[in-house]
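Undergrad: this one's structure only:
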């Protein structure tokens, strides 16, 4: 670091007993002596795992990063952290996001690292690594693994995740045979990489690029595109320069960066999960960010990226059209991008995107021809969600954005599964489906079950959407008129716990309102009768329930909020 002693030299520098021990232990890996002569030590924090299919190619990408680090005169050291695979990990990867962030934070702080490259891909790996790194505040750069190639089934493009939701509903409605559904399986995921829809993985890859903590084009280059390898090598070079420049995360993750990211999320039709993750990241670096910021900043941002699940295309087309730099340039042209915000390139975000060109205006539309006029995340409040709930207008049915209906209540996800296929279930398309006890404390971990599938008897009539309300999340690949993240959640005694079968609920997205039409005195009677659910017996789950904050606070642990820095006591032998 310019004018400063490298942090790693507290371990490796000098001729004392401790320095000799640290160097000698490292040399058992065959490292030459000049590896420790004052070169920046770059940690490559890798979420590679064969149990995380989206990240299973990151070992190869790490080698590209190392090449760049060596070229720039640094010394790369790769280390693993807990890998959170959305597709396999039960009960939900979100349960372990905070745990993985602790793994990252302590691994960075406790080791001889001057700067860090975060290798991410699947949904929760991006926020967990950035949260942990933000708590340490060293020079940091993010590299995403990239999306898969487009899915192809019977000659048609299909999106991973989104196709599963649609096909499963088609099977229940009798529009698709089970055999065809099974045959489609092979064509949904054709290459390495994360979901190629604008799901949470692609959204968070876009968010880190919009925040300025990843190089331009990070979001959209396919995982198997040779240019992804080039980006990895350039990332390795750049992190060494960032160490010399002492460009820390706190100098990039400033309030303007988060404002830019919120507006970008609206323009791309990004996942509702980004709300939780950006609030949590902001809390770690010390930037105030709230649900109200999401509503005020994103409310008037049209969605211009025509991608599934909101639109038609997939990430390959987004890449070929010019990717996220085109979107950011378009926002800058209408005064909705704070172009002076810094980035890991050493230049402002405007300098990063000002040369971008749109090669396909069907995929990245103009604001005059937007996919939806208001693409941001809408924040709802009312007596059913005093601390807020969210809905993604670009993925919802316009006719249902103002709706009054009778509540059909499911106490747990198991209750939902046991009743939803019953032909005698008292429900029609005008009803509002309510799912509770699936929030941060209730599941625990706030699983992606909020987009409940419709009853088969309703699907068979050609109905494809109903209003659904829950304290859960939904996959970024999902769609529908789904109200999520109701806070406080039912398991914390929030009003959602008091809803009874047959109650009337009014949703008015334009008015940002979610109201349970029950008198306050009646709610007080119900509140007096409410009993909390039994706590889990797992050690970590018990810790989680004791310390997790509500969805409007990002569902982080209360004791992890704030930046603790990278100082660590010297070790004596």
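TA: Arrived safely, thanks for sending. Values in this document were obtained by computation on a predicted structure and should not be read as measured data. Numbers count the residues shown, from 1 in each chain.
Undergrad: alpha carbons only for contacts and neighbour counts from here, please
TA: Noted.
Undergrad: burial measure for the nearest residue to residue 422 once chain neighbours are set aside, as a count.
TA: Spatially, and ignoring its direct neighbours in sequence, residue 422 is nearest to residue 455 (8.0 Å; CA to CA, 6 or more residues apart in numbering). Neighbour count for residue 455, taken as other CA atoms under 10 Å: 21.
Undergrad: and if you look at residue 333?
TA: Neighbours around residue 333, by other CA under 10 Å: 11.
Undergrad: for the one 10 residues further on, same thing?
TA: Applying the criterion other CA under 10 Å, we find 27 residues in the vicinity of residue 343.
Undergrad: now residue 402
TA: 16.
Undergrad: how close does it sit to residue 513?
TA: 9 Å (CA to CA, to the nearest Å).
Undergrad: okay, one more to line up with it:
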């Protein structure tokens, strides 16, 4: 075994070693401090205010048992958790803070490795960003999706059915009483959202990156096999310390491209784009937004899950799981990219099988031939924007129409249902001031609700453009992550209501039909500027001053690149 990092704290006869050992004994045996047993943190994002992660204490106990059984010393380390449905103004504002806090705690403490417990949307990305920056051996245990609830005999998809049912109420197709009656059925069990939203996507993407024991991601939270996998992960992390297997050796350009292939095949959340770019940025990998198009655009959609299909995550698990999906696109995967098992991801696919072809399609009969993320550029998005064709209306992927501009989400909400609003199904709804700097935090508001008067006429989709994000559980023809954002001098700030917008996904174009000289000469009006965030202090001020563009992952510029595990020693 390599010399343990924790030995630098505990081994020796001096006063510092004495203090470190004495304060940590509290029931641990003397062998815990002799420099032969790795000290392993179980980084736990559980909290009563992170409802999707509330069960991770139970998962941590299984990890702990595995670590101790394999000869390690398990140490549970509570870290910052973010409840997607609760945190205001948006959980994305705090992803980088969570990653920074985790990174500093991993580095500051006498640890030889970390096991990362996450589930809800931002927790897995933050954990991976932190682990990548520190470089200690690490693996992820995803908390898993909840079981499917039903309402009046129909399965409910978390998030996706909220959007659908709420639009039905606004369109007059569902009573408010019936809508509220479905509330107690929406969340059936412990676990994160059961659609292919961001939480499900990032658990599976973490496995495609190589950071989860193959076959574990996507295991439902109440399933006993999650605890079995957690125990195995505890045992495996001890072996990884001896092998010196760190995220730098696992997360490579090849493994990120594997994750991009997987993202397309599962119909995953667009949020994975900004998270993967941030993770790659921590490791200095040569990955850009264009890789999502080059690598993933022609990958077929194989998973029939909401919001792109009809089934839910426990259906995917019983139908063969994530490895069965990857087996169908095996020839698109990097054959050398390894996982935390120490073996290539591709080597774990031989025994995978599809057990329900209505949930997982064979490569020869995909749900869609080309389902990856499309990256758009043009006069409206010089640094790029993205769209998810699998969630869009095909007829709208080529569209030309007049802009209807909203300067903030508050402006949008105050006007969208005005019966006098000049809007029809050809109008392009534009919402700005919602990027990383503008809001701040890049909220999930890009999938704007449609005008009530159009819903009442049966319209269910329109082209929508925003510099913010949308929930992974959402759907529709939504162009998002427009970069540069309006608050950072992007042309979105110069667009005016009535300008003609041209969307051509096949040609990868997003343009405003205004003479370039005229567009450049325009200045944002007062309402636009007033919509931008202007915090005076605290984290929000630091965030605005240092956050990068969505096209770079919306990380802080002072956090890109890995810093390693070294920390200055302090004498007592």
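TA: Cool, the structure landed. As the structure is a prediction and not an experimental result, all values here were calculated from the model.
Undergrad: TM-score of the superposed pair?
TA: With the length set by TM-score structural alignment, normalised by the length of the second structure, the two chains reach a TM-score of 0.98; 568 aligned residues with a CA RMSD of 1.1 Å.
Undergrad: follow-up on the earlier one: shared neighbours of residue 402 and residue 513 of the first structure, which are they?
TA: 506, 507 (CA atoms under 8 Å, 6 or more residues apart in numbering).
Undergrad: sorry, back to before: test my guess that the residue nearest to residue 422 of the first structure contacts residue 421.
TA: Yes. The pair residue 455 of the first structure and residue 421 qualifies as a contact (CA atoms under 8 Å) at a distance of 5.8 Å.
Undergrad: quick one: the strands in the second structure?
TA: 39-44, 73-78, 113-118, 138-142, 149-151, 154-156, 374-378, 381-387, 398-406, 428-431, 464-466, 478-483, 500-504, 509-512 (DSSP state E).
Undergrad: the first structure: matching residues for the second one?
TA: Same thing as strand 73-78 of the second structure. The alignment of strand 73-78 of the second structure onto the first structure (TM-score structural alignment) spans residues 75-80.
Undergrad: average offset between that stretch and the second structure?
TA: Following superposition, stretch 75-80 of the first structure is found to deviate from the second structure by 0.6 Å on average (mean CA distance after the TM-score superposition for the first structure).
Undergrad: contacts for the longest helix seen in the first structure?
TA: Secondary structure of the first structure read by DSSP state H shows that its longest helix is helix 226-245. For helix 226-245 of the first structure, contacts defined as CA under 8 Å, 6+ apart pick out 1-2, 40, 42, 61-62, 64-74, 114-117, 139-141, 143, 145-146, 215, 218, 221-222, 248, 344-345.
Undergrad: please report the distance of the equivalent of residue 220 of the first structure over in the second structure from residue 195 of the second structure.
TA: In the second structure, residue 220 of the first structure lines up with residue 218, judged by TM-score structural alignment. According to CA to CA, residue 218 of the second structure and residue 195 of the second structure sit 11 Å apart.
Undergrad: one more: residue 428 of the second structure?
TA: 28 Å.
Undergrad: between those two, who's got more neighbours?
TA: Taking other CA under 10 Å, residue 428 of the second structure and residue 195 do not tie; residue 195 has more neighbours (32 against 26).
Undergrad: from residue 83 of the second structure, how far out is the more buried one?
TA: The value you get for residue 195 of the second structure to residue 83 of the second structure, if CA to CA is used, is 17 Å.
Undergrad: excluding chain neighbours, what is closest to residue 363 of the second structure?
TA: residue 328 (5.5 Å).
Undergrad: correction: residue 556 of the second structure
TA: The nearest residue in space to residue 556 of the second structure (CA to CA, 6+ apart) is residue 547, at 4.3 Å.
Undergrad: and that neighbour, how many neighbours does it have?
TA: Residue 547 of the second structure has 22 nearby residues by other CA under 10 Å.
Undergrad: the first structure: which residue goes with that one?
TA: Using TM-score structural alignment, residue 547 of the second structure sits opposite residue 548 in the first structure.
Undergrad: just checking, its match touches residue 559?
TA: No. Here residue 548 of the first structure does not reach residue 559: they are 9.0 Å apart, not a contact under CA under 8 Å.
Undergrad: picking that back up, buried residues in the longest helix of the first structure?
TA: 228-229, 231-244 (16 or more other CA atoms under 10 Å).
Undergrad: chain center to it, what's the gap?
TA: 23 Å (CA atoms, centre = their mean, to the nearest Å).
Undergrad: ok, now stretch 506-514 of the first structure?
TA: Worked out by CA atoms, centre = their mean, stretch 506-514 of the first structure lies 25 Å from the chain centre.
Undergrad: that stretch maps to which residues in the second structure?
TA: Taking TM-score structural alignment, stretch 506-514 of the first structure hits residues 502-510 over in the second structure.
Undergrad: same thing with stretch 262-281 of the first structure?
TA: Stretch 262-281 of the first structure lines up with residues 260-279 of the second structure when matched by TM-score structural alignment.
Undergrad: over to stretch 439-452 of the first structure?
TA: Using TM-score structural alignment, stretch 439-452 of the first structure pairs with 435-448 in the second structure.
Undergrad: for stretch 157-176 of the first structure, same thing?
TA: Counting by TM-score structural alignment, stretch 157-176 of the first structure corresponds to 155-174 in the second structure.
Undergrad: can you list contacts of the matching stretch?
TA: By CA under 8 Å, 6+ apart, stretch 155-174 of the second structure touches 148-150, 175-176, 179, 185-187, 193-195, 306-307, 312, 449, 452-453, 455-456, 458, 473-475.
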